[in-house]
Every structure is written in C-alpha cells, then in structure tokens.
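*Asks:* everything below, folded, please.
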Amino acid sequence: MAKDRKHIIEFLDMMLINGSKLSAEEKLCSYKGVLYPVTICRPETLQALETFEAREDDVIMTGYPKCGTHWLEYILNDMSVMAVKYTEVEKKKRIKLERELEITSRLEFGDPGKFKRMENLPSRRIIITHLTPNILPKSAFKNKAKILVLIRNPKDTLASFFHFNNKVPTFPTKTWDEFFTDFMSGKVSWGSYFDFVKEWDKYIDDENVTSVTYEELKENPNLEMKRIATFLGYSLTEDEIQNIIEKSSFKTMKQNGQEILGTFGDLLFRKGFVGDWKMLLSESQNQEMDRKFEEHLTGTKLGERIKYDIYCKT
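*Replies:* This is a model prediction of the structure:
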C-alpha cells in the first residue's frame, strides 16, 4: 500500500465495508432529485458544497461516472508535478498535508467539514468530481477556475457503469435490463448521463471550460495531452508527455490499481476499450439509446464531440 495514498485507500475500504452492510433500499440517498451512494456522498456534504470557495488557479475536472475520471485525474496530477517542477521535499509536503486534512478523492465525497479544510491546500489544487454545474459551487464559475468536462459515448458508459455497479457493494445490484431502464431514466447514482452532458454543454463556450473525450484521449493521447497542457498553461517537453502516456496506460494503471486505490482499484479497472457495449445491448435497447441521444444531445456541441455515429452505431 502506497503511504501517500493511505488515507484515500482507507476511505474507499470503509466505503466497501459499509456498503456491504446495507440493504439495496438503503444504499442510495437523494439530493435535489438526484441519487447518490450514501456511504460516500452525504446530503449535508452536498449542501455544504455551496460554501466551497474555488480559486482562479484551481483545476476542476468533472466527468459522469465511468467516463475515465480516475484515468484523467492521474494524468492531471502528473502534468501538474512535471510542469511546476516540484522538488521531492515539496511533493512530500503536499502529500502529507492532504493526508493530514483527510481530503477525499472526489469533491462530493466525505464530511461537510472538508471544504473548510481544503482552504489549507496550496495552489494549484486538482479537484475531481462527477457533478453537474448546478451542484458545483458558484465560485467555480465566478472565479473562473479551469474546468475540464470529460465525456464518453453513452453506450460504453452504460456498459462500464453496469459492471462497476454490480461489483461494488456501495450500489444496489441490478440485472442488465433493470440497470438499462434505470440508466435511461436517470435513476442511477449521480443521475442522468444525458442531463450531465446537456447541462455542461451550456458552459462549453466559456473561456475557462474545455471538453475532453475518452475516445480521443485513448486514440491520440499525445495530441490530447498537449491540448490539455496548453489549456492549463503548462509547458511540457515531448519526453515529459511521453512519460505521462506510458505511466497512465490502461495496462499500467490496472497493474498498479491496488497500490493506487487498494481493494477498490481491483474493482475499478476492467477492460478500458471502446465498443464493449456491443456485448450487452439488444437491438431494441440500441434503438432506444439512439432515440434518446437524438432527442437530448443531437445539435449540442458536446453531443457532436461524442461522435455518436462513429462509436455508437453497429
């Protein structure tokens, strides 16, 4: 177990233990009409989130569950370390402070007091979340924090979320057909995928907001990482970019999953390729998803970025 991840690993281990003790009906709570896993997202924490004061130099990355947030988080942290050129002493000091403050791995995870404790973190903070803009604190937009919106095609997101949902005791177990129905109606943790994309589409032209797609990051990591670095104002060499690509490959992250995230790491990384949805969706479910996408996201800028015809058509 990596010492610098101990507090996060302990938090995730407790999430798994507590989740296994709850009945299916007890595992989810509701906040503003959206479901959240009760063992890690308390309504009082979500309510207290409004008090969080974002900084202009914060990096906030948001992605719907199973769109690659752990992957991009790892990339962003590596970019920050390389761009700022932290010394070993500085890196250890930042890690020690995060551990002492008990900063959890997602903005909405943990206790309401975490937002006050986060004020003690030095800049530049890398903040990861699954939240829509209406739940994020207004300070994120008022203070023009850099926001990266991570998206993935809905069919692969659905397939990955289904497998994850049934492996992690934090969530109520569902059959494929049950989960498909809940996903399409937004009755899953963190709510509707379609609402997530549609709500973030309203902000995508803001100068401090950019989008990243799972598929493009996977297919052309060099180009995408350079684009992200430019957006964040980082100056990285070709060798540094290549180093990040190698360290953040799916194979490497899967191998290091337990060290990074403990037992949860073994549950998180499964296949990591594009097109896995073809193993699960029936013809009628494919057609239903096609209709849903056309109704909600066709004509939006983020909908266009998803390249639905390329990644979601058989």
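*Asks:* okay, CA-based contacts and neighbour counts for the rest of this
*Replies:* Fine.
*Asks:* center of this structure, which residue is that?
*Replies:* Nearest to the mean C-alpha position of the chain, counting by C-alpha atoms, centre = their mean, stands residue 69 at 3.1 Å.
*Asks:* do a quick rundown of the strands in the stretch 101-250 of the chain.
*Replies:* Counting by DSSP state E, counting those that start in this stretch, the segments of the stretch 101-250 of the chain that form strands are 126-129, 146-151, 209-213.
*Asks:* which other helices and strands contact the first one?
*Replies:* Using 3 or more C-alpha pairs under 8 Å, 6 or more residues apart in numbering; DSSP states H and E as the contact test, the elements touching strand 126-129 are strand 59-63, helix 69-84.
*Asks:* one more: the second one?
*Replies:* With contacts defined as 3+ C-alpha pairs under 8 Å, 6+ apart, strand 146-151 has these neighbours: strand 59-63, strand 209-213.
*Asks:* out of those strands, which one sits most buried?
*Replies:* Ranked by mean neighbour count under mean count of other C-alpha atoms under 10 Å, the helices and strands packed on strand 146-151 are led by strand 59-63, which reaches a mean of 25.
*Asks:* that one versus strand 209-213: what angle between them?
*Replies:* 50 degrees (axes from the mean of the first three to the mean of the last three C-alpha atoms, to 10 degrees).
*Asks:* which residues are in contact with strand 59-63?
*Replies:* 69, 73, 124-132, 145-151, 232 (C-alpha atoms under 8 Å, 6 or more residues apart in numbering).
*Asks:* one more sequence to fold, the one below, so I can look at both together:
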Amino acid sequence: MVSSEEVVRKDLKMIHGHPMIHTFVFNWERIEQFQCRPDDIVITTYPKSGTTWLSEIVDMVLNDGDAEKCKRDVITAKAPMLEMADHGIRISGVEQLKKNPSPRLVKTHLPIDLLPKSFWKNNSKMIYMARNAKDVAVSYYHFHLMDRLLPLPGTWEEFLEKFMAGNVAYGSWFNHVKSWWKKTEEHPILFLHYEDMKENPKQEIKKIATFLEKKLSNDIVDKIIHHTSFETMKNNPMVNFTHMPSTVMDHSKSTFMRKGIAGDWKNYFTVAQNEKFDDLYEKQMSGSSLQFRTEL
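*Replies:* Have a look, this model is predicted:
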C-alpha cells in the first residue's frame, strides 16, 4: 500500500512511447497480460469524451433500462478502468474486473497499441465515443485541476500548448481518434460521436442496443435517456465521482461533471488560440474521413 502523497501530482511517465499517468505505469505487465472474456464489452474513449455517460448508457441497455439495477454499485466498480492502478486509494481495474460477472464492462482510454492483445484475439465488441478536440481540451484542463493523479495543468494557455503537442496523459487526441477510427475497418467497433449523442440520444442509444443485440422498446429507451441525462447523472452519487476521496478528486476545484455541452470551448479559446488550433487541426486531420462538429 502506498500513501496518497506518493502518487498525487506526479509528472507523466512514458510507456511504449505514450505519456501515461505516473501511478498507472507501475507493474504494466498486469495490462499486457490481461485476459479478456469473449463477452467483454470495451468502452473506449480519449479522456473527457463522455466516458462515464457512455458507460452508464451501456449498463442501462444491458439491464433493460432498470434504473434500480444500475444503482447496484458505483460506476468505477460497474465499469472499471482497465489501467487504473492499485495505489492504496482504490482497487486496481484489473482486480475489480476479475471480480465482476460477465458480461463485463471494461472502460479504458488506452491508445490502440497499448490495449491488451487478448481483446483483439477474442474479437471483443468495442464502443468508441469521440468528442470534438476543442471541447475535450477545455474539459481536460478543468479535470487536471481536480484530479490529483494528474500533473498540475498550469494556466489555460500553457495547458492548451501541451494538449496540442500531445504532451498530456494518453498522448495526442489526433492520433487517438484517427487510429481508433481506422481500426473500425477490421474490428467490431461501434464508433459514436459525443455531439450526436447530445443532439439525438434516442437514435444513438438504439445504435448501441442493436450493436449489443438487445431489443428495447421506445419506453425503455426513453427511460435510459432520462436516467443518463446530464442533470440526472450530475446529481447521482453512483456516477458523479463524489464517492472518490478528496485526496484523489478535489470537487472544490471543479466538479467531475462540469457542463456536458458542445461548444463550451468558445468561452476559453482566444481568437489567436483558435486560429492556431485550426491550423494544427487541418494538418493533423488531413487525409482522414473523420468529421467533427464543434457546436450544436
């Protein structure tokens, strides 16, 4: 067991060419050797792209919209983060997953080449949700303020430079979304967009149900929409991360669920920052068919 002081606000460490949260890198073999089960469902995103929202939606779909069943445990136990390390503050993702009954939800932010090989061998179903880069950058900045496992972000301007250069945990947003998008050509991955989910949750939830071979009535889909709305989830202690100790997540700095909208970046980006970001975006995304909306 380690004390919280030994893991908070540490610099990132490189693992196979990717910057990673310091404490997660310890005993990386546990990730590489992880054995998935054939019916595991992988929920994968770049950080701050609606991961918790998607996890709760998938849990509701699997449980036929039964909100009481979905309150059986906190989201970090229902959909454990694979790479979460056992740092004396909470159980490791691998250990929690070993305890969970099938079909397991496996949450991860890992880039494609860090995901355990067993997932590819077993042809596991995966759901990837992508969010526009500008809103991700703003949300990730605020998350750094409150999540003490991450390094301090510095000013917004300083953090944005790091984000654009890929010098943040999990690396470049551009590489992450492009590689997962490319992988859909050869693996059963349902690729969703955060903005589509905000605009038309019914349509997107039906896509998830079809992908998971679940038949849900319109009434059940409506229940899922209500239960997983931003306001409902923000006030739900099972999913809003208030169960985490303040030594790890300091909700006085920023709430885990802050705004949950598309277009908040306009409140942060200066004209010069926006122009610089757009130039980088055009270079990084040229040649990719992947399209994003930055507002609704």
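*Asks:* what residues are up against the residue nearest to the centre of the first structure?
*Replies:* 61, 62, 63, 128, 150.
*Asks:* how about CSV for those residues, with distance to residue 265 of the first structure added?
*Replies:* Listed next are those as CSV, based on distance: C-alpha to C-alpha, whole Å:
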residue, distance to residue 265 of the first structure
61, 20
62, 20
63, 18
128, 17
150, 20
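*Asks:* of these, closest to residue 298 of the first structure?
*Replies:* residue 150 (17.8 Å; C-alpha to C-alpha).
*Asks:* aligned partner of the closest one in the second structure?
*Replies:* In the second structure, the residue matched to residue 150 of the first structure (TM-score structural alignment) is residue 129.
*Asks:* its match contacts residue 197, doesn't it?
*Replies:* No - using C-alpha atoms under 8 Å, residue 129 of the second structure is not in contact with residue 197; the gap is 9.3 Å.
*Asks:* which one's more surrounded, the two?
*Replies:* More crowded of residue 129 of the second structure and residue 197, by other C-alpha atoms under 10 Å: residue 129, with 22 against 17.
*Asks:* so who does the residue nearest to the more buried one when sequence neighbours are not counted touch?
*Replies:* Distances taken as C-alpha to C-alpha, 6 or more residues apart in numbering place residue 192 nearest to residue 129 of the second structure, at 4.6 Å, with adjacent residues excluded. Counting by C-alpha under 8 Å, 6+ apart, residue 192 of the second structure makes contact with 127, 128, 129, 130, 204.
*Asks:* spatially nearest residue to residue 39 of the second structure, not counting backbone neighbours?
*Replies:* What sits nearest to residue 39 of the second structure in space, not counting adjacent residues and going by C-alpha to C-alpha, 6+ apart, is residue 103, at 5.4 Å.
*Asks:* and if you look at residue 43 of the first structure?
*Replies:* Residue 43 of the first structure's closest residue in space is residue 31 (C-alpha to C-alpha, 6+ apart), at 5.9 Å.
*Asks:* residue in the second structure matching the one you found?
*Replies:* Checking TM-score structural alignment: residue 31 of the first structure goes with residue 15.
*Asks:* residue 231 of the first structure: neighbour count?
*Replies:* Residue 231 of the first structure has 16 neighbours, counted by other C-alpha under 10 Å.
*Asks:* which residues does it contact?
*Replies:* residue 210.
*Asks:* that one -> the second structure?
*Replies:* Aligned partner of residue 231 of the first structure by TM-score structural alignment: residue 211.
*Asks:* next: residue 56 of the first structure.
*Replies:* In the second structure, the residue matched to residue 56 of the first structure (TM-score structural alignment) is residue 38.
*Asks:* what about its match, distance to residue 126 of the second structure?
*Replies:* 12 Å (C-alpha to C-alpha, to the nearest Å).
*Asks:* higher neighbour count, these two?
*Replies:* The neighbour count for residue 38 of the second structure versus residue 126, taken as other C-alpha under 10 Å, is higher for residue 126 (23 against 16).
*Asks:* correct me if wrong: the more buried one contacts residue 184.
*Replies:* No - contact criterion C-alpha under 8 Å: residue 126 of the second structure and residue 184 do not qualify, at 9.5 Å.
*Asks:* run the chain-centre distance for stretch 18-37 of the second structure.
*Replies:* Distance of stretch 18-37 of the second structure from the chain centroid (C-alpha atoms, centre = their mean, to the nearest Å) equals 16 Å.
*Asks:* could you pull out the buried residues of that stretch?
*Replies:* The neighbour-count check on stretch 18-37 of the second structure (16 or more other C-alpha atoms under 10 Å) flags 18, 19, 20, 21, 22, 23, 24, 25, 30, 31, 34, 36 as buried.
*Asks:* and of the residues you listed, the nearest to residue 159 of the second structure?
*Replies:* For these, the nearest to residue 159 of the second structure is residue 19 (14.8 Å; C-alpha to C-alpha).
*Asks:* and the closest one, what is it in contact with?
*Replies:* Contacts for residue 19 of the second structure (C-alpha under 8 Å, 6+ apart) come out as 12, 13, 167, 168, 169, 170, 171.
*Asks:* in TSV: the residues you listed, plus neighbour count.
*Replies:* Formatted as TSV, the contacts of residue 19 of the second structure follow (neighbours: other C-alpha atoms under 10 Å):
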residue	neighbour count
12	21
13	17
167	17
168	24
169	23
170	23
171	22
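*Asks:* for these, which pairs are in contact in the first structure too?
*Replies:* Comparing the contacts of residue 19 of the second structure with the first structure on both residues aligned by TM-score structural alignment, their matches' C-alpha atoms under 8 Å, the contacts found in both are 12, 13, 167, 168, 169, 170, 171.
*Asks:* which residues does stretch 160-169 of the second structure contact?
*Replies:* 12, 18, 19, 20, 21, 137, 141, 150, 172, 173, 277, 280.
*Asks:* read off where it ends up in the first structure.
*Replies:* Using TM-score structural alignment, the partner range for stretch 160-169 of the second structure is residues 180-189.
*Asks:* can you mark which positions in that stretch are buried?
*Replies:* Applying 16+ other C-alpha under 10 Å to stretch 180-189 of the first structure flags 180, 182, 183, 184, 186, 187, 188, 189 as buried.
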